[in-house]
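Novice: next one to model:
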Amino acid sequence: MENLETFFGVINDLTWGWSLIPILVVFGVFMTLMSGFVQIEFFKRMFRVLSGDNQNQDPNALSARAALLVSVGGRVGGGNIAGVAVAITLGGPGAVFWMWMIALVGMATALIECTLAQVYKQSDGSSAFRGGPADYIRRGLGARYGWLAVIYAICLLASFGLGFNAFQGNTVAGAVQESFGVPRLYTGLALVVLTGFVVFGGIKRIAKAADVIVPVMALGYISLAVLAIILNITEVPRVLGDIVSSAFGFNEAVAGGMGAAIAQGLRRGLFSNEAGLGSAPNVAATALVRHPVSQGITQSFSVFIDTILICSCTAFIILLGDVYVPSAEGIDGVVLTTQSLVSHFGTWSQYALTFAILLFAFSSVIYNTYLGENAMAAITKSKEAIIGLRVAILGIVFLGAVAPNATSVFFFSDPMMGILAVVNLVALMMLFPTAMRVVDDFRKQLRNGVERPVFNPDDFQDLNLDREAWDTKRWND
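Specialist: Here you go, the predicted model:
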């Protein structure tokens, strides 16, 4: 076991330790520039998905809005509450500025990777689709890169499907025990029952659950932050000034100054919004849309919601309170956020935060479970394997809930996610010209006055597309 931990520790050092974050940043900047700031160009269109207009869609298929809510439910988690607090503690208020910057470039990365997931998605013969990096590697790069798709799928399964679900189970049980005194055993059993009911219904039931959970958790948490801002409105200019000045080292709140702010902000932003990691495209591929770029735009919006909105809420709750102390190393991020909320609203708010953490964690569990399932589907078509994986994941969630120390067994999760990201970035770089062809097709139709562009596979006959997935008969008009 010690040798395995050492091995995965080396992988973690080679990826997250020093190379992957700069690569993700450079890659995001590259895609932003080479795409002509596509995330800004289509920013207004991002909000169209909130209308939920599905009148021209197959009623049995997953809508763009449903896929958005599932991905937001997965992206938004404990890191938006605890992780942001730690980033501010170690990097100062300036970390928030760099979170915003990485979200801006990450929106372009998310748009490109999710557009590709849509291009190469596959129909299951009815009204459902599967896809993601494993598929755009196989179908986009060709059979000779099939081994790369398998590596990707194994890493996705190990990190999100198994490891991160154990940690989320631990988060839920710990929060309930701390706030309400409920034993971990009971929380673990309840979590298994709820998760099992959702995930055994497949992606459609996961989407229905997300349709209820995500708006409640997001709007509830945003409302708390807005109320805190209103109560401290005169302090907002000072906080914004601290964020900008600290970001550029003019006001060094912590040791390391500007360097610490950049490092902490970029790390937290990337971990939170997952742009470029290759996880969100698995969900993006499930939606029935008229054009791949439509879902790319929607998933870009997901990054905006996660980092620009939710992470900023935590930041303002902390920076407008009177609890935060610069350079207070070693503080628990959840504790800092909780104490800051209490300083604004009183003791009742800690229970509201616990409820938010529960929703964040549960939505992440069902999201991670689907990612694991999609990874298994990329390895084998056996339905029995999928069912077996679901049962195994429920067991892992329970184990993480009742035996918190057991999560140490999943030391491989972060290193495997590092490999996952590297594989995805390699594929994205190779397929970037294809993605831009599809984006340019979308742009051309808009210039020609087409309000809702439609993807015509006949215009891309050189691509290995699933024609059934792009059958225009699915649309009523």
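
Novice: C-alpha from now on. contacts and neighbour counts both.
Specialist: Fine.

Novice: now do the contacts for Val72.
Specialist: Contacts for Val72 (CA atoms under 8 Å, 6 or more residues apart in numbering) come out as 214, 302-303, 305-306.

Novice: Asn368 contacts Phe160, correct?
Specialist: Yes. Contact between Asn368 and Phe160 holds when scored by CA atoms under 8 Å: they sit 5.2 Å apart.

Novice: for the comparison step, fold the sequence that follows:
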Amino acid sequence: MEVFDTIFTLVNDLTWGWALVPFLVVMGTFFTVASGFVQFRFFRRMFNVLRKGSQTDDPNKISARAALLVSVGGRVGGGNIAGVAVAITAGGPGAVFWMWAIALIGMCSALIESTLAQVFKRSTPEGAYRGGPAQAIIHGLGPQYRWLAVIYAVCLIASFAVGFNAFQGNTVAGAAQDSLGVPRLWTGIFLALATAAIVFGGIRRIAKAADIIIPVMAVGYLAMALLVIVLNLTSLPAVLWDIVANAFGLREAVAGGMGAALSNGLRRGLFSNEAGLGSAPNVAATAYVRHPVSQGITQSFSVFIDTMVICTCTAMVILLGDVYVPGAAEVDGVVLTQQSLVSHVGTWAQYFLTAAIFLFAFSSIMYNYYLGETALNFLFRGDGGVLGLRLGVIAVVLLGAIAPGATAVFNFSDPMMGILAVVNLLALMMLFPIALRLITDFRRQLAEGVARPVFDPAGFPDLDTDATAWPDAPRRR
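Specialist: Predicted coordinates for the structure are as follows:
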């Protein structure tokens, strides 16, 4: 076990320690500036996906709205409750500011990577679509880069299907033990059985489940957080100032000062919103849309919902309470969030949060499984190994639930996520000119008065696209 810890620590140091954080910030900033601040230009348009018109009547296709809900369900998980608490404990209140910063930049990265996943998606015999960064690397950069796509796919399985699913199981079990006194083993068994019921149904069952679970959990959690903020409205300005002051080292809450806030805020922020990791594009590619940029805008919106809304709610619950003590680590992870909520509204809140955590974690498990299935499909060019993956994910959820703490799980998932992010960002850097051409095409159509731009593969003959994946394209004689 010590050998594995040494290896994971080394990989973690080589990625998160000095290379990845600056890479993420520099590349995200470059994408933002070079694209003309596209995430802000299209911000109002992001809300269009919530309308009825964004759905499809074809039972074989995933609508833009369904893809949004699945991706939000994946982004909004234990990281929004336990992850934010870990960031604040290790980095102080200032970590919240850097979570916001990486989200605003990450909105552009999410738009770019999802646009590329859409343009290189492929139709399946069942009439659905499959795609993602691995396919974008093959069809966008060429088959000589298959080795890069393979590294990406392996890391996607290791970090999401294995590491992050273990973390979700750990989060639910910890909350149930703290609030209900339920042993971790029984929670793990229950969660594993619920996971089995969904993962054996594929992406359509996942999308249908997300359509019900995500709105309920998001609205319920937001309502509770708003109640806490209203009850502590007079303390809100001081908390906001504390976040900013700690972020820039004007006030040191934990050892390491600004450096600790920056490092933990960026790391946990990325863990939560996944922008630039190349995970959400696998779901984005399944959506039926008229133009690749449309789904890019939708996925940018999901980053906003995840960090600027949900993570901020968790941060306010913690920082407006009196359970969190700067520099102390006696209460950590989901327990800190849970006890903070109880201090605001009473003991009944721990049962509410346990239910919310279950829904958050369960939606993430569904999403993480699908990412693993997509990666496996790419590696074996078919459905080989899917049964083994399903059984493996169920076992991982159970094992994660009985693990003693979140920190041990992060020690495995962080290095895998680091490699995944590096590979994905390298690919994005090389494919960015293609994304820029698509954004330009989308803007041109809007300028010409086209309310809903349509992608025409014939207009991009140099790209290795699948014409059957774009049924709305103009027919040419």
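
Novice: superposed, what's their TM-score?
Specialist: For this chain pair, the superposition-based TM-score is 0.94 by TM-score structural alignment, normalised by the length of the first structure; 475 aligned residues with a CA RMSD of 2.3 Å.

Novice: if we can go back for a sec, got JSON lines for the contacts of Val72 of the first structure, with neighbour count and distance to Ser382 of the first structure too?
Specialist: Formatted as JSON lines, the contacts of Val72 of the first structure follow (neighbours: other CA atoms under 10 Å; distance: CA to CA, whole Å):
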{"residue": "Val214", "neighbour count": "22", "distance to Ser382 of the first structure": "31"}
{"residue": "Ser302", "neighbour count": "28", "distance to Ser382 of the first structure": "32"}
{"residue": "Val303", "neighbour count": "33", "distance to Ser382 of the first structure": "33"}
{"residue": "Ile305", "neighbour count": "19", "distance to Ser382 of the first structure": "36"}
{"residue": "Asp306", "neighbour count": "25", "distance to Ser382 of the first structure": "34"}
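
Novice: helix, strand, or coil at Tyr324 of the second structure?
Specialist: coil (DSSP: H, G, I helix; E, B strand; the rest coil).

Novice: that one matches what in the first structure?
Specialist: Aligned by TM-score structural alignment, Tyr324 of the second structure pairs with Tyr324 of the first structure.

Novice: before we move on, what about Thr29 of the second structure?
Specialist: Using TM-score structural alignment, Thr29 of the second structure lines up with Val29 in the first structure.

Novice: OK, contacts around that match?
Specialist: Val105.

Novice: one step back: so what sits against both of Asn368 and Phe160 of the first structure?
Specialist: When CA under 8 Å, 6+ apart defines a contact, no residue borders Asn368 of the first structure and Phe160 alike.

Novice: neighbour count winner among the two?
Specialist: Comparing Asn368 of the first structure with Phe160 by neighbour count (other CA atoms under 10 Å), the higher total belongs to Asn368, at 28 against 25.

Novice: element containing the more buried one, please.
Specialist: According to DSSP states H and E, Asn368 of the first structure maps onto helix 348-379.

Novice: so which elements touch whichever helix or strand comes after that helix?
Specialist: Sequence order places helix 383-402 as the next helix or strand after helix 348-379 of the first structure, per DSSP H and E. If you count contacts as 3 or more CA pairs under 8 Å, 6 or more residues apart in numbering; DSSP states H and E, helix 383-402 of the first structure packs onto helix 165-180, helix 184-199, helix 348-379.

Novice: which of those sits closest to Phe460 of the first structure?
Specialist: Between Phe460 of the first structure and those, the shortest separation by CA to CA is 24.1 Å, and it involves helix 348-379.

Novice: any buried residues in that closest one, and which?
Specialist: Under the neighbour-count criterion of 16 or more other CA atoms under 10 Å, helix 348-379 of the first structure has 349-379 buried.

Novice: centre of the chain to it, how far?
Specialist: The chain centroid and the centroid of helix 348-379 of the first structure are separated by 11 Å, computed with CA atoms, centre = their mean, to the nearest Å.

Novice: which bit of the second structure covers it?
Specialist: Going by TM-score structural alignment: helix 348-379 of the first structure matches residues 348-379.

Novice: that stretch vs the first structure, mean deviation?
Specialist: Per the superposition on the first structure, stretch 348-379 of the second structure and its aligned residues are separated by 0.9 Å on average (mean CA distance after the TM-score superposition for the first structure).

Novice: identify the residues contacting Ala67 of the first structure.
Specialist: By CA under 8 Å, 6+ apart, the contact set of Ala67 of the first structure is 207, 283-284, 286-287.

Novice: and these, which of them are buried?
Specialist: Using 16+ other CA under 10 Å as the burial test, those include 207, 283-284, 286-287 as buried.

Novice: Asn12 of the first structure: helix or strand, and which one exactly?
Specialist: Element membership of Asn12 of the first structure, judged by DSSP H and E, is helix 2-12.

Novice: tell me the buried residues in that helix?
Specialist: By 16+ other CA under 10 Å, the buried positions in helix 2-12 of the first structure come out as 8-9, 11-12.

Novice: I'd like the next helix or strand past that helix.
Specialist: Per DSSP H and E, the first helix or strand lying C-terminal to helix 2-12 of the first structure is helix 20-34.

Novice: chain center to that next one: distance?
Specialist: 17 Å.

Novice: other SSEs contacting the following helix or strand past that helix?
Specialist: For helix 20-34 of the first structure, the following helix or strand on the C-terminal side (DSSP H and E) is helix 38-41. Packing contacts for helix 38-41 of the first structure, counted by 3+ CA pairs under 8 Å, 6+ apart, involve helix 94-119.

Novice: can you tell me what part of the second structure the helix or strand that the helix it packs on is followed by aligns to?
Specialist: Toward the C-terminus, helix 94-119 of the first structure is succeeded by strand 122-123 as the next helix or strand (DSSP H and E). Under TM-score structural alignment, the match for strand 122-123 of the first structure in the second structure covers residues 122-123.

Novice: the matching stretch vs the first structure, mean deviation?
Specialist: Averaged out, stretch 122-123 of the second structure is 0.7 Å away (mean CA distance after the TM-score superposition for the first structure).

Novice: kindly report the same for stretch 433-447 of the second structure.
Specialist: The superposed stretch 433-447 of the second structure is, by mean CA distance after the TM-score superposition for the first structure, a mean 0.4 Å from where its aligned residues fall in the first structure.

Novice: nothing else from me, thank you.
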